[in-house]
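> let me see the structure of the following:
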Amino acid sequence: MSGLRVAAIQHEIVWHDREANFARLAPTIAGAAAGGAGLVLLTETFSTGFSFDTPGIGEREGGPSSQFLAEQATTHGLWVGGSCPEVSPEATDDDQRPSNTFVLAGPDGTVHRYRKIHPFSHAEEEKYVRAGNDFVTVEVDGVRLSLFVCYDLRFADEFWTLAADTDAYLVIANWPAKRRVHWQTLLRARAIENQAYVVGVNRVGSGGGLEYSGDSTIVDPLGEVLASGAGGETVLFADIDPAHVASTRAHFRFLQDRR
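This is a model prediction of the structure:
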């Protein structure tokens, strides 16, 4: 089968301790590589916890978290992704808010960046985080991957916009346990309505006064759950096959009926 084996790492985060998180995650990434993964996904803010209101939390673009992802990618010969708070080189002196940046690093040193488009206004996130503007779709081993972060999952129109050129949506998150039903439902909805895979990776444990239940899930283009995990640290594996996306869309010609 052509395609890509994905490993979704559902993990806890040591609050505000990048080096501790790097040390904890490196062996898990190595294990995922040994399991045949061509792409390994960590969570949103995998190295710090979701703490954008903390002064100085932002890193320069290409800082320690990005470097960790790139080093893991080249070491194991695969793609590795996760998000971190990065201050863009275009940031002005009077606005040093970081972006919530999904960094996807490849084995050849290639690095792609998606800056989360939707700050979570319910928590006044826009005060601390610069919103991104551009969608990002990356082709890896013949699989077209579109990148999203957490709250983006609620905006179906943006997934629709990218559907024709997407085989799998990657959604990394710090989604609180108290809204876990929303997370679970929306992941499957985005897969079903776009006839594409969805890989949702969420953290577990606690941080910043919130509890996280994980519920990481990999869904196929028909809405079938290929792998899921709740409660504790785990690694989910699934094979992403673009031929399955194409055949599903050819058989059920739903996308062409959109207006």
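> from here on, contacts and neighbour counts on C-alpha atoms
Noted.
> check contacts around Val201.
Shown in contact with Val201 (CA atoms under 8 Å, 6 or more residues apart in numbering): 8-10, 41-43, 171-173, 214-217.
> now, among those, which is nearest to Thr248?
Relative to Thr248, the closest of the contacts of Val201 is Thr217; by CA to CA it sits at 20.0 Å.
> let's see this one next to it:
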Amino acid sequence: MDQELNVALLQLDLVWQDPVANIEQIENLISQIDQAVDLIVLPEMFTTGFSMDARNLAQPDLGPTLGWMIGLAASRQSAICGSLIIEAEGNYYNRFYLVTPSGEVHRYDKRHTFTLAGEDRVYKSGQDQVLIEYKGWRILPQICYDLRFPVWVRNTMEYDLVLYVANWPGKRILAWDSLLRARAIENMAYCIGVNRVGVDANGHHYPGHSAAYDELGAILTEEQFEVSGIQYALLDHSKMHSTRQKLRFLDDRDRFSLQV
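Next up is the predicted model:
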């Protein structure tokens, strides 16, 4: 396995319901990456912003944006991930994709749809946890509101990294900062959260605060990062494993089965 994983966190001011404009700004930002990275992380619904207009914005599972991700991952030799509005099997999903440079496509459907915004009335909730293996790292993908539900991500699968993509508003940014750190500490794993910035058409303000935390909750990125741009986080598997072996907190975790 690769002992180190270099991750680029892309924080964007998403253009409301405009996939062309958002892809253009993502490509511009990616062109500014000045070092070798293993994984590029984009926000939730990175082509549209957090929209409930799935009828007009949804793409098929093998649609143009996924094709763009596959091409980009191959040309950059970096995995790329984020979530999109997808129509499949007669339903709409807030679907996370991670695409590897070799063209492997991994999918995760958001489990906890955000009832406060009516997401539960538009998008079908996912039922399955997904564990992605990439370069020897075990990655658990999550989307935004999933962050509030620790049982769903309890580290019973020996994952190394839990990864959140989000459109998390400023009114509740303290919860974002606090819960990302908590998920890292309680699961003794790296935790990365990538949020958007700017103001959407509904007047919601998003302050970013994209960040990476290590297995003890230490922040690895600039704190309170609030503008469009790139953050880098270098994850060290040996360090994390050594900490787990020394402290062994996970040995004392509660055992349970999860019903969904």
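> list which of the contacts of Val201 of the first structure are still in contact in the second structure.
Compared against the second structure with both residues aligned by TM-score structural alignment, their matches' CA atoms under 8 Å, the contacts of Val201 of the first structure retain 8-10, 41-43, 171-173, 214-217.
> closest to Ala73 of the first structure out of those?
Nearest to Ala73 of the first structure, judged by CA to CA, of these is Leu41 at 11.0 Å.
> corresponding residue for that closest one in the second structure?
Alignment note (TM-score structural alignment): Leu41 of the first structure maps to Val41 of the second structure.
> got a list of what the residue nearest to Pro98 of the first structure when sequence neighbours are not counted touches?
Nearest residue to Pro98 of the first structure, sequence neighbours excluded (CA to CA, 6 or more residues apart in numbering): Val87, at 4.2 Å. By CA under 8 Å, 6+ apart, Val87 of the first structure lies in contact with Gly58, Glu59, Arg60, Glu61, Gln96, Arg97, Pro98, Ser99.
> how near is the match of Leu41 of the first structure to Ser83 of the second structure?
Relative to Ser83 of the second structure, Val41 of the second structure is positioned 10 Å away (CA to CA, to the nearest Å).
> can you pull the residues that touch both of those two?
By CA under 8 Å, 6+ apart, Val41 of the second structure and Ser83 have these common neighbours: Val165.
> mapped onto the second structure, which of the contacts of Val87 of the first structure hold?
Where the second structure agrees (both residues aligned by TM-score structural alignment, their matches' CA under 8 Å), these reduce to Gly58, Glu59, Arg60, Glu61, Gln96, Pro98, Ser99.
> helices of the first structure, residue ranges please.
Secondary structure of the first structure (DSSP state H): helices at 18-34, 64-76, 156-162, 180-194, 242-251.
> adding distance to Gly3 of the first structure and mean neighbour count, write the ones you listed out as TSV.
Formatted as TSV, those follow (distance: least, CA to CA, whole Å; neighbours: other CA atoms under 10 Å):
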stretch	distance to Gly3 of the first structure	mean neighbour count
helix 18-34	16	17
helix 64-76	18	21
helix 156-162	19	15
helix 180-194	17	19
helix 242-251	6	16
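> tabulate the contacts of Val201 of the first structure (JSON lines), appending neighbour count and distance to Val111 of the first structure.
Below are the contacts of Val201 of the first structure laid out as JSON lines (neighbours: other CA atoms under 10 Å; distance: CA to CA, whole Å):
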{"residue": "Ala8", "neighbour count": "31", "distance to Val111 of the first structure": "19"}
{"residue": "Ile9", "neighbour count": "25", "distance to Val111 of the first structure": "20"}
{"residue": "Gln10", "neighbour count": "29", "distance to Val111 of the first structure": "22"}
{"residue": "Leu41", "neighbour count": "29", "distance to Val111 of the first structure": "14"}
{"residue": "Leu42", "neighbour count": "26", "distance to Val111 of the first structure": "15"}
{"residue": "Thr43", "neighbour count": "32", "distance to Val111 of the first structure": "17"}
{"residue": "Val171", "neighbour count": "26", "distance to Val111 of the first structure": "17"}
{"residue": "Ile172", "neighbour count": "31", "distance to Val111 of the first structure": "17"}
{"residue": "Ala173", "neighbour count": "27", "distance to Val111 of the first structure": "20"}
{"residue": "Gly214", "neighbour count": "31", "distance to Val111 of the first structure": "26"}
{"residue": "Asp215", "neighbour count": "24", "distance to Val111 of the first structure": "28"}
{"residue": "Ser216", "neighbour count": "31", "distance to Val111 of the first structure": "24"}
{"residue": "Thr217", "neighbour count": "26", "distance to Val111 of the first structure": "25"}
